[in-house]
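[1] A predicted structure for the sequence below; I have some questions about it.
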Amino acid sequence: MDDCIFCKIIQGAIPSTQIYEDERVMAFHDIEPQAPVHMLVIPKKHIASMAEAEPDDAELMGHVLLTAQRIAREAGLEETGYRIINNCGKNAGQLVFHIHFHVLGGEKLGGLNSKG
């Protein structure tokens, strides 16, 4: 998409602090971190949100989540824990309409049921 900031990052038109890249995904640090460690994982294929993902995207979405696991491990978050978040739609807080997953950690994260 011509006006998608994440597509522009993938194309190299907008700089990012890249953590990981392969032929299907890219990961980079969030420019407005909400935790000491805040990274984003995005597929290179433009999919507006989880609501737009198709059954044919299942393998790609699995790869995105395994990439989130990988970068969390490489960031040293595996032992203390981390959160993976996907906001789907405006009311859920999605600001960029290119599916992406936030990986947060580096401190005790609050806000969700602590029993979960």
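    Cool, got the structure. Numbering: from 1, shown residues only.
[2] contacts, neighbours, all on C-alpha from now
    OK.
[3] return the distance of the residue nearest to the spatial centre of the chain relative to residue 35.
    Nearest to the geometric centre of the chain sits residue 101, at 2.4 Å (Cα atoms, centre = their mean). Separation of residue 101 from residue 35 (Cα to Cα, to the nearest Å) stands at 14 Å.
[4] do residue 13 as well
    27 Å.
[5] want to compare, so here's the second one:
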Amino acid sequence: MTDPDPAETLFEKIIAREIPADIVHETATTLAFRDISPQAAVHVLIVPKTRYRNVGELASADPALLAELLTTAHHVAELEGLVDGGYRVVFNTGADAGQTVFHVHAHVLGGEQLGHFGRYETQQAQ
């Protein structure tokens, strides 16, 4: 598959501080910042500073970095006060799953009751 976004991504520009973002947390290898179109009361994106197109590519190339991404996601949940009530971590992989920026990123969502998602549960309710 050809990369639909071969040039520098939006996230790379945020990492380079070329585009402003509301940064929540940063490590040597990850950056966490608020989503500009939040889907929950708290919606933070966690990106590795090294570009991988999706979570599968990252898992194959650098499992330790994937583990750090998830550790950072949990730390952000702690910073945002989400741990006791619960939070969701989501990776969208590919256009059909809703991935629009082809630089792997985790969504940390919480701060309110999150609904179920996916077509299966929608069809079951009908």
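    Perfect, thanks for sending it. The shown structure was predicted, so the numbers you read here are calculated from the model rather than taken from an experiment.
[6] quick one on the thing from earlier: pretty sure the residue nearest to the centre of structure 1 sits against residue 84.
    Yes: assessed by Cα atoms under 8 Å, residue 101 of structure 1 is found in contact with residue 84 at 6.3 Å.
[7] what sits in contact with each of these two?
    residue 68 (Cα atoms under 8 Å, 6 or more residues apart in numbering).
[8] and residue 25 of structure 1, what is it in contact with?
    Contacts of residue 25 of structure 1 (Cα under 8 Å, 6+ apart): 41, 42, 43, 44, 63, 64, 67.
[9] mind doing that once more with 6 Å?
    Applying Cα atoms under 6 Å, 6 or more residues apart in numbering, we find residue 25 of structure 1 in contact with 42, 43, 44.
[10] what lines up with the first one in structure 2?
    The one in question is residue 42 of structure 1. Counting by TM-score structural alignment, residue 42 of structure 1 corresponds to residue 47 in structure 2.
[11] average offset between the helix or strand hosting its match and structure 1?
    Element membership for residue 47 of structure 2 (DSSP states H and E) is strand 42-48. Compared with structure 1 after fitting, strand 42-48 of structure 2 deviates on average by 0.3 Å (mean Cα distance after the TM-score superposition for structure 1).
[12] packing partners for that strand?
    strand 30-34, strand 106-110 (3 or more Cα pairs under 6 Å, 6 or more residues apart in numbering; DSSP states H and E).
[13] so which elements touch the following helix or strand past the last one?
    Elements were assigned by DSSP H and E; along the chain past strand 106-110 of structure 2, the next helix or strand is helix 119-125. Of the remaining helices and strands, none touches helix 119-125 of structure 2 by 3+ Cα pairs under 6 Å, 6+ apart.
[14] and for the helix or strand containing residue 60 of structure 2, what's in contact with it?
    In the assignment (DSSP H and E), residue 60 of structure 2 maps to helix 55-61. Helix 55-61 of structure 2 is contacted from outside by 52, 104, using Cα under 6 Å, 6+ apart.
[15] okay, the angle between the strand holding residue 47 of structure 2 and strand 106-110?
    Relative orientation of strand 42-48 of structure 2 versus strand 106-110 (axes from the mean of the first three to the mean of the last three Cα atoms, to 10 degrees): 160 degrees.
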